[in-house]
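Visitor: Take a look and give me a structure for this.
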Amino acid sequence: METTSENEKSTKMLQVLDWAYEKSLNGIPGVSDPIEVFASSYTKGTGTMLQNVNSLIRWQISKTTTSGFLTGLGGLITLPVAIPADISTGIYVHMRMIAAIAFIGGYDIKDDKVKSLIYLCLVGESVKDILKDGGIAIGSKLALSSLKSVSGKTLTKINRMVGFRLITKFGEKGAVNLVKLVPVAGGIIGGTVNAIGTNAIGNLARKTFIENNDLKDESNGYTFYEDAEFTEAFDINLLKFNSYVNLIKVDGKIAEEELEVFEKELNQSLLSEELKLELISRLYSKENLVVDYSIFKNMINDSLELITNLIKLAKIDNEFHILEKMFIKNVGTQVGFSNEEIEELMTTINATD
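Guide: Predicted coordinates for the structure are as follows:
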């Protein structure tokens, strides 16, 4: 049973959740658009629903770890209760992402049951424990049908339990974890953990509102390839993207221009959506991805494409860092280029070629 103090904290967090939900749907003047506009910006292209949602998740990962969007929100929003702005801001950004995914999936985001589903996505793997404590069995998946016969009173109970779980996560003992999870005034920190956290929440929202979509039965756009020719091309492309990730990180900073090019190339690739999300997350890890470049030695076209793209990527922010040059030279020699050939390529290839 919750103590009086815990009950007060849970009530405050529920107020923050309701505030973040309202702001997600209606937007914040001068800061963010209404959810219909925000979500629609990811559905204007030719991609499938699943591809559009994964693009949304990838961009949210990028924004929450590299831009000043979150750090600037604290001075532009009015919070409902005395909860630190960094917590409320982090919840708002994740809530907005989940609500957009639900909207793209065709759900009525003003429906109370959908609202509770959106709240539940914020707690990640804890969702089953919350529903179990609320007397709801969801089986192997979280979906709207799980709450089909739930009363309004039970929905309120579930929402409060989400609030309490977040208080536990971000409370006094969770303050250290919070610092690793959301940006605070003074700069973006804990990029790796933040990316992983955003990715995990986005994945659960995708499973809930897209993959487990119980509004319709049609395919969600999955395509599986099993032929050997595709597998070989797939492996080469993955090695190339692993190398791009390592280059982007080599100078200790990630430029917005680099992210935009990387995102565009990912969208055009045939890598699985899970791998695309993983590659975005690995941009913010300290460890480099392992790449066996020996496979490129007898593949002239792929070797040239790899080096060309690495040079373009390094130059896209108008700063060809010495560490980027050293990285490209190292890769170039491993795939069979001479030092003279690499120097010539670095001199002649421009980012816009």
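
Visitor: From here on, just use CA atoms for contacts and neighbour counts.
Guide: Fine.

Visitor: So E263: helix, strand or coil?
Guide: helix (DSSP: H, G, I helix; E, B strand; the rest coil).

Visitor: To compare with the earlier structure, here is another sequence to fold:
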Amino acid sequence: MGQKEQSLTDKIQAQLSEQMMGLFESVMQERKVVHRSNPSLAQQSADSIIGSYSNGNAVISGTVGLIPGPMGMLAVLPEILKIMHNQISMVYDIGASYGKETVITKEVLLGVVIGATGTGAASLLVMKGSTILVKRATLSTFQRVIAQLSGRVTQQALKSAIGKWLPGVGAVAIAAWSYYMTRQIGKQAKEIFEKEISWEGNTTPSDDLEDNTTPSDNVLEDLDLSSSSGESENIEFLRVKAIINLIRADGVIEEEERIFFKNMLQNASLSKDEISQIRESLQSKSKLPVDFKVLAKHPDEVVSLMVDLVSVAKRDGNFHITEKMYIKQVGQALNLDAADVEEMMSVVV
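Guide: Predicted coordinates:
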């Protein structure tokens, strides 16, 4: 990533962090008023709540005119924040549907959301048997976890087709990404609210605790979001090969697809040797080898690859049956739930 792109990425994270600091509290107060005025909302099933918010976020995303890369994401930051607002609202509504509205706090909301992004929420929520223990977060702890979340959201978005090297698929990409992540957050909320929720040390939501956490108590202190350049290049190489296999799934490579290949290879961060391997393999009809076990170790990469595949498959408006079959096979290789894969493919933009 160049210096200018890195600067834009840092700016995105900073703006997300700033906007999200008050978002969890404001959404909580907002939903309290809504539920007080409409008690019947708590009678909705968790699954119907998840479906409604997921579809709504996909619609928001599908209207976005996105240019690739950090500049594009910076331009659609208001839409990203709207999506997150809806995701937090969804978590609250799911909690209410389980009769847990009295224990919902900003810590619970943030713990659910960040846990679903592939990051541990140990600084906020702790599993003890069948009970979820909630830690009261001081301002400094909350700020650090918010920074973690904004970094994770930015990473996930820019690693996917929303990023720089897959032109022409931005709207589909962000729709698929927001739909999938909304469903994952919804599932996380169900898992949390199905259990008993209490406050660590017999505290209550109104208690004002000191910040006695140590580095090992905080998710942010111990998690290294960076990866070595070698690993990043290897993973991107795997992703490119998977995308090429998808495009070749119907057995025919059209001229438009050859141009797409050329643009992708020019913009992807691949070594000369990796590019040579791909060009040589394109001369045969065999699938390029992809070690999905490597990708499966990285939750962000799993999400990004699935978003890439769905976005590329839908870029021309014709979602071929062989493309669907290949995406299902990839999902299985990445240990994804078959229903999640089906739902991601069903997103309409």
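
Visitor: Can you calculate the TM-score here?
Guide: Put the two chains on top of each other and the TM-score (TM-score structural alignment, normalised by the length of the second structure) is 0.41; 194 aligned residues with a C-alpha RMSD of 5.0 Å.

Visitor: So L133 of the second structure lies in a strand, does it not?
Guide: Yes - when three-state DSSP is applied, L133 of the second structure is found to be in a strand.

Visitor: Quickly find the element holding V126 of the second structure.
Guide: strand 125-128 (DSSP states H and E).

Visitor: Show me what that strand is packed against.
Guide: In terms of contacts (3 or more C-alpha pairs under 8 Å, 6 or more residues apart in numbering; DSSP states H and E), strand 125-128 of the second structure is packed against strand 131-134.

Visitor: and after the strand it packs on, which helix or strand comes next?
Guide: Once strand 131-134 of the second structure ends, the next helix or strand along the chain (criterion: DSSP H and E) is helix 139-159.

Visitor: Now the strand holding V126 of the second structure: buried residues?
Guide: For strand 125-128 of the second structure, burial by neighbour count (16 or more other C-alpha atoms under 10 Å) applies to L125, V126.

Visitor: where exactly do the helices run in the stretch 151-300 of the first structure?
Guide: 152-170, 175-181, 191-206, 228-250, 256-268, 273-282, 300-315 (DSSP state H, counting those that start in this stretch).

Visitor: and the ones you listed as JSON lines, adding mean neighbour count and distance to K325 of the first structure?
Guide: Formatted as JSON lines, the helices of the stretch 151-300 of the first structure follow (neighbours: other C-alpha atoms under 10 Å; distance: least, C-alpha to C-alpha, whole Å):
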{"stretch": "helix 152-170", "mean neighbour count": "19", "distance to K325 of the first structure": "42"}
{"stretch": "helix 175-181", "mean neighbour count": "18", "distance to K325 of the first structure": "32"}
{"stretch": "helix 191-206", "mean neighbour count": "23", "distance to K325 of the first structure": "25"}
{"stretch": "helix 228-250", "mean neighbour count": "18", "distance to K325 of the first structure": "10"}
{"stretch": "helix 256-268", "mean neighbour count": "16", "distance to K325 of the first structure": "16"}
{"stretch": "helix 273-282", "mean neighbour count": "19", "distance to K325 of the first structure": "21"}
{"stretch": "helix 300-315", "mean neighbour count": "20", "distance to K325 of the first structure": "8"}
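
Visitor: mind checking which of the ones you listed is nearest E344 of the first structure?
Guide: In this view, these are compared for proximity to E344 of the first structure by C-alpha to C-alpha, and helix 300-315 is the closest at 11.2 Å.

Visitor: Taking their axis directions, that closest one and helix 228-250 sit at what angle?
Guide: Put simply, helix 300-315 of the first structure runs at 30 degrees to helix 228-250, going by axes from the mean of the first three to the mean of the last three C-alpha atoms, to 10 degrees.

Visitor: what helices or strands is helix 300-315 of the first structure leaning on?
Guide: helix 228-250, helix 256-268, helix 322-334.

Visitor: longest helix of the second structure?
Guide: helix 170-193 (DSSP state H).

Visitor: hmm, back to that, hmm, who's touching the strand holding V126 of the second structure?
Guide: Identification of contacts with strand 125-128 of the second structure by C-alpha atoms under 8 Å, 6 or more residues apart in numbering yields V108, G111, I132, L133, V134, K135.

Visitor: swap in stretch 14-28 of the second structure?
Guide: 77, 81, 85, 88-89, 92, 104-106, 109-110, 143, 146-147, 149-150.

Visitor: Give me the buried subset of those residues.
Guide: Among the contacts of stretch 14-28 of the second structure, the ones that count as buried (16+ other C-alpha under 10 Å) are 85, 88-89, 92, 104-106, 109-110, 143, 146-147, 149-150.

Visitor: quick one, which of the helices of the stretch 151-300 of the first structure is nearest to G332 of the first structure?
Guide: That would be, of these and by C-alpha to C-alpha, helix 300-315, which comes in at 6.6 Å.

Visitor: Just want the angle from the closest one to helix 322-334.
Guide: 180 degrees.

Visitor: mind checking how far V134 of the second structure is from D222 of the second structure?
Guide: Plainly put, V134 of the second structure is 20 Å away from D222 of the second structure if you go by C-alpha to C-alpha, to the nearest Å.

Visitor: Please say which of these two ends up with more neighbours.
Guide: V134 (27 against 10; other C-alpha atoms under 10 Å).

Visitor: is it true that that one touches I197?
Guide: Yes - in this structure, V134 of the second structure is within contact of I197 by C-alpha atoms under 8 Å, at 7.2 Å.

Visitor: on that earlier part again, make JSON lines out of the buried ones among the contacts of stretch 14-28 of the second structure and add distance to Y53 of the second structure.
Guide: Shown next, in JSON lines, are these (distance: C-alpha to C-alpha, whole Å):
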{"residue": "H85", "distance to Y53 of the second structure": "10"}
{"residue": "I88", "distance to Y53 of the second structure": "10"}
{"residue": "S89", "distance to Y53 of the second structure": "9"}
{"residue": "Y92", "distance to Y53 of the second structure": "12"}
{"residue": "I104", "distance to Y53 of the second structure": "19"}
{"residue": "T105", "distance to Y53 of the second structure": "20"}
{"residue": "K106", "distance to Y53 of the second structure": "19"}
{"residue": "L109", "distance to Y53 of the second structure": "16"}
{"residue": "L110", "distance to Y53 of the second structure": "17"}
{"residue": "Q143", "distance to Y53 of the second structure": "26"}
{"residue": "I146", "distance to Y53 of the second structure": "22"}
{"residue": "A147", "distance to Y53 of the second structure": "24"}
{"residue": "L149", "distance to Y53 of the second structure": "20"}
{"residue": "S150", "distance to Y53 of the second structure": "20"}
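
Visitor: nearest to A175 of the second structure, of these?
Guide: The nearest one, if we look at these relative to A175 of the second structure and count by C-alpha to C-alpha, is H85, at 15.6 Å.

Visitor: Appreciated, that's everything.
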